[in-house]
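*Asks:* pasting a predicted model and its sequence here:
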Amino acid sequence: MLLYAAVLVTVLSFAAASEKKVVCYHGTWATYRSGLGQFDVTDIDPHLCTHVIYSFVGINDQGEVISLDPYVDLPSGKNAFRNFNALKKINPKLKTLLAVGGWNEGSSKYSTMAADASLRANFVKSALNMVLTYGFDGFDLDWEYPARRDTTHGDADVDNFTTLIKELRVQFDKYGLLLSAAVSPTSATASLSYDIPSISKYLDFINVMTYDMYGPWEAVVLHNSPLHRGEGQENEAREDVNSADVSLDYWLSQGCPPEKLLMGVPFYGHTFKLADASQSSVGAPSAGAGIAGPFTQEAGIIGYNEFCDMLQTQSWDVRYDPKAKVPYAVLGNDWVSYDDVDSMAKKVEYAISRGIGGVMLWSIETDDFHGICGEKFPLLNTINRVMANQIPTTKPTVAPSTAKPTVASSTSTTNKPSSTVSTTASISGICSKLGPTRNPADCSTYYMCVYDRSGGISPILMHCPKYTYWDQKHLYCNYLHETDCKV
């Protein structure tokens, strides 16, 4: 029983032990959505994220950080700044950050501010004041993007952005505050905006926005956030494809420390109108933006909470791109690229395999937070479950058998872990080293080899997600046709 308890604590403490991050952005405008789409900061489950980021504040012409929606943000209105930070009373380990910028803020104001020493000083001082006044643990820069869009100073933005981050770092270090940034994912875009080795020195973590890779602005239908090069792209050079793996390769190759790098995952999909309903495969001609969600109400984009309900109530043809590792769905002329629980698991497994700092998600209010399609927060719970199956890189400090597991979990009673502790932990010959390995008797499961209480290595039985099987070649759960499963 002591061995069983020790291994259980070890398994359930993987995410905490390895300090992998689950960074959750929250778009506060969701408070204005109607019906089941309305989402306030108090709807956030603070046990499912290691960090939550309040989005967004902006700046004025003096470079000062200001509220963009005083009614929502400030004590005179809905007091969301303070309610957001009150989540730490529920989970004291939670870290809160305040994000500045975003797509709608544009680039020009930030380009002007970053180029002027006095305006930068105003920015740094006002940012620090807002963070300290309302109890945030840090600040997130979401300038979209240096040296791009409506920039006023062009290429000079690159060095000015580095200078701004350095000046923030100096002041934030006096109070032990976090500093992060959301950044463009691809080499074609990031190479224009960032001095990656320099900004990596001053930022605590970097959120790579590996979504919006393709969308209804394209002439053909393609995936919002492919993990790898997808169907129809076989003849394209890998480095020319927009995909999460290529983006991570680029950021790592440019000197970003892996422990600071976070892979972005979307809790929304892109919608298209097919030019011809008879041509509906990946890469088919597009006629532009498709359906809008009932809550987000924007053509070309749909929240997971909106689309999963449509999948239950309408006759969509759901398909899977085995190369890109993401699903898509077709109904008449409508074509939707999105992520589901299985593709989310694949992405997190891949992020872990690359040894990076964790994942970032945009954004928490478009998960199925009411559980309309099943459990509450299914995408976010999937991220946590996969994170919980990580391998410790050093021998764990074994807690007493009475210790309670600390893995993040939803308050929903429908949650079920995706792994179980094997009652045959003494099986000989299964584990020759730390890490995952096949179960010779059943390829819908596999063994995770971890340190046990005595300092030896013991196997723990793990279960692959539904419809997937263990792939010993790649060391993750995969679709049947891509494995050598014979059982």
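*Replies:* Great, that's in hand.
*Asks:* CA atoms for contacts and neighbours, from now on please.
*Replies:* Fine.
*Asks:* quick one: contacts for residue 378?
*Replies:* Residue 378 makes contact with 341, 367-369, 371, according to Cα atoms under 8 Å, 6 or more residues apart in numbering.
*Asks:* pipe these into a markdown table and attach secondary structure and neighbour count per row.
*Replies:* Formatted as a markdown table, those follow (DSSP: H, G, I helix; E, B strand; the rest coil; neighbours: other Cα atoms under 10 Å):
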| residue | secondary structure | neighbour count |
| --- | --- | --- |
| 341 | helix | 15 |
| 367 | coil | 23 |
| 368 | coil | 26 |
| 369 | coil | 24 |
| 371 | coil | 14 |
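*Asks:* dropping in the other structure now:
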Amino acid sequence: MGPLNCVLAAMIFMICGSAAEDYNIFCQYDVGSIAYKNESQVYPWYIDTRMCTHLVLGHGFGVNETGEVQITDEFLLIKHGFLKSAAELKIDNVKKILFTLGGWADGESRRLTQVISNSTKRDEFYKSLTIFLRKWRLDGIQIDWRSPSQDSKPEDKKNFVTFLEGLRLSAQEHKFIVMVAVLGRTDKKTLAAYNIPAIVKEVDFVNLMLHEERDAHSRKLGYNAPLYGPEKSMDAAVKHWSKAGHAPKKLIMGIPLFMTSYTMDKKKSTVGSPSKGPGKTTPYTRRPGFMTYNEWCPNTKKWAINFDNKFMVPYATQGDQWVSFENGQSISAKMNLLKNSKLGGAMAWTVDADDFSGRCGQEFSLLFAIFEALGDIKTLLTTTPKYEPSGLCPRDEWKRDHWDCRLYYECRNGQRYYYECIKGEFFDEKLKYCRPEHEVECKQDFVIWRPGMPLYDMENFPRNLKIVE
């Protein structure tokens, strides 16, 4: 954090003091965001863990046909080392690390539904889950159960509760966290998919979400998570789930940090107006109807930005493009509702979509808006290192290895943490991420020495000597 940001944080702390209550701040990290290009490519160690109490890993996890928990993206989670290093992210303020199963993807949703509806597969799931958590030193699981609102069967509602009952017993025995992500919309079809009292009873936390990845393909312009409004609003979701579940402290308010884009029909920009479908594919995230805030915010001068005071959310237009997003004002309003409703905390979904590098001002500006309302600002002002800085790491920074452009390391609190780019990429010290070899300047003009070669003496010892065994 830069000096100006520290001064700003200090001023906020002096005015507001620390939070009166302890809130949970869940930071969801989409491992698949590594596929983004250039400035939007995000590694897990970019996350400012001082602002998270829990880290939730998404993408790359699933179940097989027998119900066994498995890794579905070995390249990222195993070969790239993200999962093995997950425990090392439990630093600063992070207490627990969870992983996510399910979601909107048809294949994962279908396999999870098959497990939930079969007692033999459920038993295999419980057994394999405890082994999986221990192996990878994880603390819990989030079941993303949004799909029922799309194509649910009548028996899914009952089967899901039965599944959670067994999962709770296993969690109590093996001491891990159970969290469920649900659609918080209050339309009749969505509510019919959930037995709210039973779900809330069987889990530790309920991630109350309004956004759905399919929304951009609808034929109407829609906000990601409006504070107010009919059927799809955070206010209605909180009231309904709090009343039906009788445990508001278990409810976690989902805050979408990404942007949903639409193509307007006849440039009608009022929410609810006809849409031609998803917005244009962008060069970094390359997904129609989707942008990260990090990708969009440097170009705000090209957009007309508006704030809807009725629904308490911003939106922006450019030509025939329309985007829904969050900003400090909308998040602040949601945090007021969260605190007044005595909820358990918030979920930043997903932190890789935030302005993590501070391209547009405050680093992780959207996450900071959540943390400012719920966290303890003093934790951001701590500058005392946990370890004595060594000569190899005198200050916090990212550096490329002197001998190999694929290798790089982070200096953090006097310690080095080493990483390696995938084959065909070099670490770019200016941009602080891996890029294709031909796009990165890499001078490797060292002198190689192998055992058996003539020895150097003090007079001709080269400074750029590399010893190769």
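*Replies:* Structure's in. What do you need? What you are looking at is a predicted structure, and each value in this text was computed from that prediction instead of being measured.
*Asks:* one step back: which of the contacts of residue 378 of structure 1 lies closest to residue 209 of structure 1?
*Replies:* residue 367 (17.3 Å; Cα to Cα).
*Asks:* thought that closest one was touching residue 379?
*Replies:* Yes - with contact defined as Cα atoms under 8 Å, residue 367 of structure 1 counts as touching residue 379 (6.4 Å).
*Asks:* so what sits against both of those two?
*Replies:* Common neighbours of residue 367 of structure 1 and residue 379 (Cα under 8 Å, 6+ apart) are residue 267.
*Asks:* which residues touch the nearest residue to residue 219 of structure 1 once chain neighbours are set aside?
*Replies:* Distances taken as Cα to Cα, 6 or more residues apart in numbering put residue 286 closest to residue 219 of structure 1, at 5.4 Å, once the chain neighbours are dropped. Counting by Cα under 8 Å, 6+ apart, residue 286 of structure 1 makes contact with 216, 218-221, 272-275.
*Asks:* turn those residues into TSV, including neighbour count, distance to residue 252 of structure 1 and secondary structure.
*Replies:* TSV is the format used below for these (neighbours: other Cα atoms under 10 Å; distance: Cα to Cα, whole Å; DSSP: H, G, I helix; E, B strand; the rest coil):
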residue	neighbour count	distance to residue 252 of structure 1	secondary structure
216	24	29	coil
218	15	28	coil
219	14	31	coil
220	20	30	strand
221	29	29	coil
272	29	32	strand
273	25	36	strand
274	25	36	strand
275	18	38	coil
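*Asks:* which of those residues are conserved in structure 2?
*Replies:* Retained contacts for the contacts of residue 286 of structure 1 in structure 2, judged by both residues aligned by TM-score structural alignment, their matches' Cα atoms under 8 Å, are 218-221, 272-275.
*Asks:* can you give me every residue that contacts the counterpart of residue 182 of structure 2 in structure 1?
*Replies:* Aligning on TM-score structural alignment places residue 182 of structure 2 opposite residue 183 in structure 1. Residues counted as contacts of residue 183 of structure 1 (Cα under 8 Å, 6+ apart) are 142, 144, 190, 206-209.
*Asks:* which position in structure 1 aligns with residue 37 of structure 2?
*Replies:* Aligned partner of residue 37 of structure 2 by TM-score structural alignment: residue 34.
*Asks:* next one: residue 237 of structure 2
*Replies:* Under TM-score structural alignment, residue 237 of structure 2 pairs with residue 247 in structure 1.
*Asks:* tell me the contacts of that match?
*Replies:* 185-187, 210.
*Asks:* out of these, which comes closest to residue 161 of structure 1?
*Replies:* Checking the contacts of residue 247 of structure 1 one by one against residue 161 of structure 1 (Cα to Cα), the nearest turns out to be residue 185, at 16.8 Å.
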